[in-house]
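K.L.:
One predicted model, sequence on top.
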Amino acid sequence: MTDSSSPRDIIVHVFGRTDVGRTREHNEDAFVVADLTTMNATLQPEVREHRPGKRGSLFMVADGMGGAAAGEVASQMATEVVLEELDTRWRRTDSSDPDAFAAALRAAVETANTRIHRYALDHPENRGMGTTTTIAGILGDMLYLCQVGDSRGYLVRNGVAIQVTKDQSLVQRLIDAGELTAEEAETSERRNIILQALGPEPAVKVDVTMQQIRRGDVLVLCSDGMSGQMRTPDIARIVTEQAPDLTATCKALIDLANENGGPDNITVIAARFEGADLQLPEAAEFVGHQPYVSQVEARATMPLTAASIEQSLQDATLMEMSLVTTAESESPVAPNHEAGGKRTTVPMTEPADVVPAPRVSVAQLRLIFGGVATLVAAWLIWVYFFKG
């Protein structure tokens, strides 16, 4: 994992496309491609080929459900809220820490869930509305994925496509339990039952995973209107045959889904990564569903050295600064849908039931975390010099 504090010679080529399919009358899917440094969320040439800046890049697919109007509203709200939250909580901060980026992605998805859920409560005609989503955030040479539902992400490397997300669906749970094979799941009557979506419930569990990007990798995000109508090798074949034209790649993938029936809306984003600062693929490197591990957690498994002690002190200092900034900037605010309100920090109950959380001053936070940092440093030094 490389340092992501400054731009590198990494080039992103990206394109996205959506199609209503052969059966549906309305398109309930939505997608967004954005350069988070400039907050340009278009498919203009400057985004279709760009060097990710200090804030990285975002690709997102959302597959709405709950009826034509409700599903369309949910998927559109999801893309808008995620962009809004990343603009506020990530792009406008001074942090370029990968862990902070992953946390911002997760928080943005959770806020989108809250907004959609509350919107449905305020609009009874849209009860049950929701949307799946697969989000890819690029920072440096790392890919961070946030998954809710059964939209998917694939990484095509050296002509082979591998699914890097895991469906939150009933058939996937049965596969994990050994009660169903992947081949049986493709024709199962229960294949359309998902376990999570943004909106139906007050809270959602976001599956956050990570993958290191290599030179020549192609990332494909899609709704189940595409993945449900083709096999994984078909994706690899089309990406390889159409390379390096991503516009043609997206069109060919949608065309194949329609040729196989097109029973649902179809959305796809394809992104290729190039540049001298990306390493070439390694034969033994793992590619697949890889749960996110923070840098602090990764260092916990490293041998204890003087450098690791120094890094632990830096981590403690960064944690103190982060919590102080949060205490100074956040206050409990209920969401305002019409005005695009901020993320709520109050419990999901009636206002009369809300009990204000205890306030902690900035001075108290500094004192607490200063003491913690000192104790951690002393313990690490004692272990290293007297126990090692």
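P.N.:
Great, that's in hand. Residues are numbered from 1 along each chain as shown.

K.L.:
When you work out contacts or count neighbours from here on, use the C-alpha atoms and nothing else.
P.N.:
OK.

K.L.:
With adjacent residues omitted, what lies nearest to Thr82?
P.N.:
In this structure residue 82 is Val, not Thr. Nearest non-adjacent residue to Val82, counting by Cα to Cα, 6 or more residues apart in numbering: Ala108, 4.9 Å away.

K.L.:
from memory the one you found sits against Asp87, does it?
P.N.:
No. Taking contacts as Cα atoms under 8 Å, Ala108 lies outside contact range of Asp87: 9.9 Å.

K.L.:
neighbour count winner among these two?
P.N.:
Ala108 (26 against 19; other Cα atoms under 10 Å).

K.L.:
Are we agreed that Arg237 is in a helix?
P.N.:
Yes. Assessed by DSSP: H, G, I helix; E, B strand; the rest coil, Arg237 belongs to a helix.

K.L.:
Run a quick neighbour tally on the closest residue to it other than its chain neighbours.
P.N.:
Once flanking residues are discounted, Arg237 sits nearest to Gly159: 7.3 Å by Cα to Cα, 6+ apart. Residues lying near Gly159 (other Cα under 10 Å) number 18.

K.L.:
you'd agree Gly159 is up against Thr240?
P.N.:
Yes. With contact defined as Cα under 8 Å, Gly159 counts as touching Thr240 (6.2 Å).

K.L.:
I'd like to know how far Ile269 sits from Arg48.
P.N.:
11 Å (Cα to Cα, to the nearest Å).

K.L.:
Can you check which residues contact both of the two?
P.N.:
Common contacts of Ile269 and Arg48 (Cα atoms under 8 Å, 6 or more residues apart in numbering): Val14, Phe15.

K.L.:
neighbour count winner among those two?
P.N.:
Ile269 (25 against 19).

K.L.:
Which helix or which strand is home to that one?
P.N.:
Element membership for Ile269, per DSSP states H and E: strand 266-274.

K.L.:
structure B:
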Amino acid sequence: MTGSPTPNGKVIVHVFGRTDVGRTREHNEDTFAVADLTAFNATLQPEVRTHVCGERGSLFMVADGMGGAAAGEVASQMAVETILAELDARWRQSQSTDSETFAHALKASTETANAKIHGYAAAHPENRGMGTTATIAGLLADTLYLCQVGDSRGYIVRDGQAIQITKDQSLMQKLIEAGELTPEEAEVSERRNIILQALGPEAKIKVDLTSQQVKRGDVLILCSDGLSGQVRANEIADVVKSEPDLVNVCKRLIDLANEAGGPDNITVVAARFEGEGLPDAGAESLAHRVYRGSQERPTVPLDRSSIPQLSALADDDDAPAEAPTVEAETLAPPKVAVGSAGRGPTAEIAPPTVRAKLPEPPPPGGRIPANTLRIYFGALAFLVAFVALFMWWRRG
């Protein structure tokens, strides 16, 4: 899985993304981005919705924010904008075009996004606890490189099956791996919303960096847990199999999540990969695969003055008139944009500002970040020890 250029043909990317506020939330804290990194164009204009994957590759990302007073919306927006800017500095302006540089640029950009969100929250106590999940997929030649933080997900649909290629950083995933729960039991557990990592709450994170060879005809689905918590993998596969239009794939998947109750914001990015630069699907199976490149890379100082300043969002002409769904947004040059529906049909998000309102507790179905989880289990452990000591005293 080298990700080296494929000289025998092109890799063609068809992509679309869509986000929806859902049925119960007041506003949308999800954000997504798709980008042709060679042209540094992250709009959903026609030249990106179908483009040749160039020397610098393509990017697909979903971020699901959390925190009161719209802090989650700020966190997810900061994550997308930081990662795009960091990739421009670390990757597009680098002399290297090899796959290892690309993979580690994705990872370093994710870590920088965490540091920036964490620093912002520390400087603004009213936004304490703000954070966001992030699932970032970068395509270079015939290989996807994925950075995972939290429980948004990535699937590849191949041969009629949707296989999860990311691993949730959640309590439920740990219990499944320990044999304490089955995947079916985890889906209905009251603790299914406890995540072990997110961008922002902690100063340090451990990014799960994986890689996956892409085959001709594969469809990548990235989604927030507003979709994966309501729509099963086989239903995702059924929609992809029956619907060749990616705009309709995104719409139908969101409709399914809303029909199941829509308790959370719902975001989907769908990308189909074609072209002679990709091999035909073979017998090998899809799975979560840790990237096996070099674990250490020299730190290259970056000229931060070269990183573009990202402007506010504005709706694309293709966006629907009715709230609360937004299909595409664009930015002023340089061509960089993300998708969000934080304020209904007009997804204009200004730079982060101080908010006087303290963060609200997570609503039902909201996420619990790692630092809260440690406090919870610490208190639980103390209670168990106290009860055991009391029972021992009674028996004595």
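P.N.:
Thanks, I have the structure now. Computed from a predicted structure; not experimentally measured.

K.L.:
Residues contacting the strand holding Ile269 of the first structure, please?
P.N.:
10-21, 29-31, 59, 61, 213-226, 246, 249-250, 253-254, 257.

K.L.:
again, but for stretch 97-109 of the second structure
P.N.:
Counting by Cα under 8 Å, 6+ apart, 2-4, 55-56, 82-83, 86-87, 90-91, 136, 138, 140, 145, 147, 207, 209, 293-294, 297 sit against stretch 97-109 of the second structure.

K.L.:
Which of those fall in strands?
P.N.:
Applying DSSP state E to the contacts of stretch 97-109 of the second structure, the entries found in strands are Ile136, Gly138, Leu140, Tyr145, Cys147, Leu209.

K.L.:
and those as a markdown table, adding distance to Ile176 of the second structure and neighbour count?
P.N.:
Formatted as a markdown table, these follow (distance: Cα to Cα, whole Å; neighbours: other Cα atoms under 10 Å):
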| residue | distance to Ile176 of the second structure | neighbour count |
| --- | --- | --- |
| Ile136 | 24 | 29 |
| Gly138 | 28 | 23 |
| Leu140 | 32 | 29 |
| Tyr145 | 25 | 26 |
| Cys147 | 21 | 26 |
| Leu209 | 20 | 23 |
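
K.L.:
which residues touch the residue nearest the centre of the first structure?
P.N.:
Compute the mean C-alpha point of the first structure, and by Cα atoms, centre = their mean the closest residue is Cys146, 2.9 Å away. Contacts for Cys146 of the first structure (Cα under 8 Å, 6+ apart) come out as Leu105, Arg106, Val109, Thr133, Thr134, Ile135, Ala136, Val206, Asp207, Val208, Thr209.

K.L.:
Buried only: go through these for me.
P.N.:
Neighbour counting by 16 or more other Cα atoms under 10 Å classes Leu105, Arg106, Val109, Thr133, Thr134, Ile135, Ala136, Val206, Asp207, Val208, Thr209 among the contacts of Cys146 of the first structure as buried.

K.L.:
For Gly178 of the first structure, state which of those is nearest.
P.N.:
Asp207 (21.0 Å; Cα to Cα).

K.L.:
ok, now which ones touch the closest one?
P.N.:
So Asp207 of the first structure contacts Leu145, Cys146, Gln147, Val148, Pro291 (Cα under 8 Å, 6+ apart).

K.L.:
Which pair in these has the greatest spatial separation?
P.N.:
Longest span within the contacts of Asp207 of the first structure, Cα to Cα: Val148 and Pro291, 14.0 Å.

K.L.:
quick one: which of the two has more around it?
P.N.:
Ranked by neighbour count (other Cα under 10 Å), Val148 of the first structure and Pro291 place Val148 first, with 29 against 15.

K.L.:
Could you verify my assumption that that one touches Ile135?
P.N.:
No. The criterion here is Cα under 8 Å, and Val148 of the first structure misses it with Ile135 at 9.0 Å.

K.L.:
average gap between the helix or strand encompassing Glu235 of the second structure and the first structure?
P.N.:
Secondary structure from DSSP H and E places Glu235 of the second structure in helix 233-242. Compared with the first structure after fitting, helix 233-242 of the second structure deviates on average by 0.4 Å (mean Cα distance after the TM-score superposition for the first structure).

K.L.:
counterpart of that helix in the first structure, which residues?
P.N.:
Matched against the first structure by TM-score structural alignment, helix 233-242 of the second structure falls on residues 232-241.

K.L.:
Quick check: buried residues in the matching stretch?
P.N.:
Buried residues in stretch 232-241 of the first structure, counted by 16+ other Cα under 10 Å: Thr232, Asp234, Ile235, Ala236, Ile238, Val239, Thr240.

K.L.:
Name the SS class of Gly68 of the second structure, please.
P.N.:
Assignment for Gly68 of the second structure (three-state DSSP): coil.

K.L.:
What's the local residue count around the residue nearest to Arg272 of the first structure when sequence neighbours are not counted?
P.N.:
Nearest residue to Arg272 of the first structure, sequence neighbours excluded (Cα to Cα, 6+ apart): Val218, at 4.3 Å. When neighbours are counted by other Cα under 10 Å, Val218 of the first structure registers 28.

K.L.:
In contact with the equivalent of Val218 of the first structure over in the second structure: list those residues for me.
P.N.:
In the second structure, the residue matched to Val218 of the first structure (TM-score structural alignment) is Val219. Taking Cα under 8 Å, 6+ apart, we find Val219 of the second structure in contact with Ile156, Val157, Arg158, Val240, Ala270, Ala271, Arg272, Phe273.
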